[in-house]
Each structure stands twice: as structure tokens, then as C-alpha cells.
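In: Generate a structure from the sequence data that follows.
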Amino acid sequence: MDLFTFTECANQTHSLRALFELLVSCATEEGFSEVAYGALNFVEPLRLAEYPPPTVAVKWPPDWCDRYFKRKYHTIDPVVRRTPMLSRPFLWDQLADHYQLQPDERRVLDEAREAGLKHGMSVPLFGPLGRVSVVSFASASDDADPQDRIGHLNALAWQFHTAYGDIARPCNDGCERKVALSQREISCLRWVAEGKSSWETGMILEISENTVNFHIKNAMRKLGATSRIQAIVMAMRLNVL
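Out: Presented below is the predicted three-dimensional model:
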């Protein structure tokens, strides 16, 4: 399922559980059937998980869920610990390569792999007031390649996170946000959403790469986004794209 289709389905979903099931279904199509969503430095008031914070919603093997929370692994999980320091999606295997993990942190990753959470990746999600959330994906298959799917899973995570917030914290009547993007800003965002680089977008629109970047930065500023993918997701949610 592509991002536009996911957005259309998410816009028609008014249940937190149905939205999470939609994310799991899409991730499973990509080969990553194990999914977790957590709020790391605040308590999300509406949670689907029967487990304590930071988990908001989770689809893991039941035995691993029980072990993870009974042993309070979330207090030593390197994904939970490192996510607030990372601005981009990351592979779990990279944590051991880039950081000097403690023995207990390595144990969590090793046991997760043995429990069927292989080739994991996580997407840091930053919101207002310094809030940090994360969506994690893992595969039960030895052949899964998260690096190959990281871009699409990143986009799905941001779209899910934004839609979840809309459902969990709905606006009062009359507070719907209005954002006026120029036609050129919309065109640039649309082509970037299709996976085009700034250079490729410039070739299509017959403008320079710097001009593309200028329009995208303007769109990000108007939308209050901190990244291109967040700007695309927000524009989709506002029916601008």
C-alpha cells in the first residue's frame, strides 16, 4: 500500500485500534509484521496496550511482550534510550555498531532477535513541547531487508503518528487548521512524496535544485514541520496534496 492510499484509509478511520491495525497490515505487506508504538517522555492518555508506558500500542509475540514488561526491559532497551538522541530512522543492528552498548542493552537486542523480532528498525517522532515518540518495526524473517524499506516505513510511521494524534486529541469545532501553500510549493512536495530528489524535481518542473529546496523549506515553515516527510504527511492530512 502506498502512502497516498494509507492516508486515504487513515482519514476514514476513527478508531485508535483500527488505525494501529491498518499500520500493522501495511507493515506486514512490507515484510515487517511486528510493530510497536510508544510515547517515550510523556504519557499518552489513550493507549491500546495492556502494558505500562511507554508502550501505546504493540503487536509483538505474546511471550516476548510478557518477558519484556515483567523484566522491565523498557528501562534498559537501547532503542528506548537512544531514540531521543537520533533524528533519523535507524536500524537496530546499527546501534551496536555506532554506540558502545552496555551488556544489558545487548541482551535485550539478542533476546528480541531470539523471540522473532529480527532486522528491526525504529522511527523517532518529535512533536510539540519536546515530546518524543517512536514507531518500531521488526520482521520474523531472516531475509528481511529494513534498509531497503526504511523510506516507506518512515513515511508510514509519520502518517500513523499524525493520524493517531488527530484521533486521540481531536480539535474542538472551528479549530481546523488552515495552511495556504503556493502551487509551486505543492508541486515540489508532491514530487518529493513520489520519491524524487530535489534535483529530479527541479528537472521535472524546469526549475533549479536550489529553487526546489527554497519552496520545500517554505512549505515546511508554513506547516510547522521539522522534516520533509513530516511536511508531506501534514499536507496530506490537511488535504493540501
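In: C-alpha from now on. contacts and neighbour counts both.
Out: Noted.
In: so how far is residue 66 from residue 218?
Out: Residue 218 sits 46 Å away from residue 66 when distances are taken as CA to CA, to the nearest Å.
In: er, residue 93 I mean
Out: Where residue 66 is concerned, residue 93 sits at a distance of 23 Å (CA to CA).
In: Repeat that for residue 101.
Out: When CA to CA is applied, the distance between residue 101 and residue 66 equals 24 Å.
In: Residue 89 too?
Out: In this structure, residue 89 and residue 66 are 26 Å apart, going by CA to CA.
In: Report the buried residues of the biggest helix by length in the chain.
Out: Using DSSP state H, we find that the single longest helix of the chain is helix 146-168. Under the neighbour-count criterion of 16 or more other CA atoms under 10 Å, helix 146-168 has 146, 150, 152-164, 167-168 buried.
In: For that helix, report the contacting residues that lie outside it.
Out: Contact with helix 146-168 is made by 3, 6-7, 10-11, 14-16, 19-20, 23, 27, 30, 46, 89, 91, 119-121, 123, 125, 135, 229-230, 233-234, 237, as judged by CA atoms under 8 Å, 6 or more residues apart in numbering.
In: To check against the first, give me the structure of this:
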Amino acid sequence: MTIDNYFVWRGETEKQFQALTEVMELKSLLQTHIEALGFDAFAFLVQHPVPFTRPRIFLFSTYPEKWLKRYESQNFYAIDPILVLCQQPGRGVEWTQDVFAEAGAFWAEANAAGLQSGFSCSAMASNRAIGILSISSQRSGQTQLRRVQLEVQLHFLAELSLRVLDRLNDSSMVVLSNDFSQRELEILKWTAEGKTSVEISLILAISEHTVNFHQKNMQKRFNVSNKTQIACYAAAIGLI
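Out: Below is the predicted model:
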């Protein structure tokens, strides 16, 4: 693909994604694009930035159903190196035996399920959710000498997919409620700076009781146990 062809493709593709009115249409459009790239199936995984130790995951996929069930039942999420390597948005990862070397029988099982070759790349949403787009082929060698092309195009497709899910208010994009008042955001900011409730009350010229009241309410909304977690989660999702 030449530079000129890429920009034509980019413009037409963006229009196609902008025209989507239902989330279910996204799966079909992605499948069309990955087939145009010469691949058979895809998985688009949306991973929330919080909770840190057990982030929520949503999956849109055309992978073989048998493989998806196997992946879920064996909790391959915990050992899949693609989920780690793609935390850096825009970085393409070609599936090779070396990439999966530390994942036990994972790669062999994927091959047996028809995933002989593949490529993955990710994008990040404004709320810091990561969207990892992986494409697979039943034929080996489909990614050879195509790293740059696949990296650029998959990153853009992942970015557009996140935009669609966000625009259509899909549950996969609701990381945490972000309907915070200006006062709550101010308290969050100073909490993140390590200020105590007393110090925040003096800085904002409000009572300590008011500071504690807002912090307790935010703890409930974030479903966390203390104000330190509030600040960490708020920073993780780009709220402050």
C-alpha cells in the first residue's frame, strides 16, 4: 500500500465507522476489513484501566467458538502475552513462537484451533481503556514483511472501534461514572497531591466535614475503600 492509497483508505474507512448506528454493526465492519487484509478472523478486546489487579474485559470476536470457550475456561487471559505487549498503544506485535514461548501450551493450542498466524495492535480511548485488535489466519506466513502496514492499519481500526463504542454508549466503554462536580474534581486533585482533609478544607475555604462528605460519596461511586484509591483510579482513567 502506497502513502497515497493509505490516505484514501483511511478517509473511506473513517466514514464507514462514523456511519455505524448500532454496536452489532461494528463486528461485521471489522470482519470486512480484516478479510480485505487477507485474514480470517479477529478479536477486539477492550480492557479497562481499573481495577488495577482485575481490570474488566469485554470481547468482540469472530474467532472459532470452540477456541473462545477454551480460552475462557482455561483463563488464557492470565498468560496471553499479547495482552501485555499491547498495553503500549500503537505497538504492533507479530505472532511468533518466541512471543508465546513462556505461555506453555497456549501457542500450540491456538495453532490447533486454526490460528496459524496473526498480528495484534492496540489503541487507547480518552478514558484510558485499551482496545486490542488481533487478526488471525488459518495459513502461516500471513504477516511476513507486512509489519509496518499491519501496525498502521490495525492501530487505526482499533482507534475507530473505540470511538464507535464510546459514541454509541456501549457498556464496554463505561469505566467509571464521570459525572463529577467541579468541587469534587478539585478535592480529587488535592487528594492526589497528598493533602489531608484539613489541608484541602483550608485550600478550598470549605469545612473539613464538606471535604469528607464528598470523599465518602466518591468512594461509593468508585467502589473503593479509601481516598487514596479514589485518587489513583481518577488518575488512571484520565479524570485528573
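In: what TM-score comes out when they're superposed?
Out: Aligned and superposed, the two chains score 0.57 in TM-score terms (TM-score structural alignment, normalised by the length of structure 2); 157 aligned residues with a CA RMSD of 2.8 Å.
In: one step back: so which of residue 89 and residue 66 of structure 1 has more stuff around it?
Out: Neighbours were counted for residue 89 of structure 1 and for residue 66 using other CA atoms under 10 Å; residue 89 has more, 21 against 13.
In: tell me the contacts of that one?
Out: 121, 122, 123, 124, 150, 154.
In: Alignment lookup: the first one to structure 2.
Out: By that I understand residue 121 of structure 1. Alignment of residue 121 of structure 1 against structure 2 is given by TM-score structural alignment, with residue 119 as its counterpart.
In: doesn't that match fall inside a strand?
Out: Yes: residue assignment for residue 119 of structure 2, taken from DSSP: H, G, I helix; E, B strand; the rest coil, places it within a strand.
In: corresponding residue for residue 137 of structure 2 in structure 1?
Out: Residue pairing (TM-score structural alignment): residue 137 of structure 2 is matched to residue 139 of structure 1.
In: Which residue ranges of structure 2 form helices?
Out: 3-18, 23-36, 65-73, 81-85, 106-112, 147-167, 182-192, 197-204, 208-222, 227-236.
In: of all those helices, which lies closest to residue 46 of structure 2?
Out: Comparing the helices of structure 2 by their distance to residue 46 of structure 2 (CA to CA), the top pick is helix 147-167, with 8.3 Å.
In: how far off helix 3-18 does that closest one point, in degrees?
Out: Angle of helix 147-167 of structure 2 versus helix 3-18, following axes from the mean of the first three to the mean of the last three CA atoms, to 10 degrees, is 20 degrees.
In: excluding its backbone neighbours, what's nearest residue 100 of structure 2?
Out: When the adjacent residues along the chain are set aside, residue 100 of structure 2 lies closest to residue 107, with 6.0 Å between them (CA to CA, 6 or more residues apart in numbering).
In: circling back: need the contacts of residue 89 of structure 1 in TSV with distance to residue 222 of structure 1, can you?
Out: Formatted as TSV, these follow (distance: CA to CA, whole Å):
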residue	distance to residue 222 of structure 1
121	30
122	27
123	23
124	22
150	27
154	22
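In: between these, which is closest to residue 41 of structure 1?
Out: Proximity of these to residue 41 of structure 1 was ranked by CA to CA; the top entry is residue 124 with 12.2 Å.
In: What about that closest one, how many residues nearby?
Out: Using other CA under 10 Å as the criterion, residue 124 of structure 1 is surrounded by 24 other residues.
In: so how far is residue 149 of structure 1 from it?
Out: Applying CA to CA to residue 124 of structure 1 and residue 149 of structure 1 gives a distance of 16 Å.
In: Same question for residue 133 of structure 1.
Out: Here the distance between residue 133 of structure 1 and residue 149 of structure 1 works out to 20 Å (CA to CA).
In: residues in contact with the residue lying closest to residue 141 of structure 2 once chain neighbours are set aside?
Out: If you skip the residues right next to it in sequence, residue 141 of structure 2 has residue 117 as its closest partner in space, 6.4 Å away by CA to CA, 6+ apart. With CA under 8 Å, 6+ apart as the criterion, the residues that contact residue 117 of structure 2 are 95, 96, 111, 136, 137, 138, 139, 140, 141, 142, 143.
In: With residue 62 of structure 2 instead?
Out: Residue 62 of structure 2 neighbours (CA under 8 Å, 6+ apart): 27, 31, 41, 42, 43.
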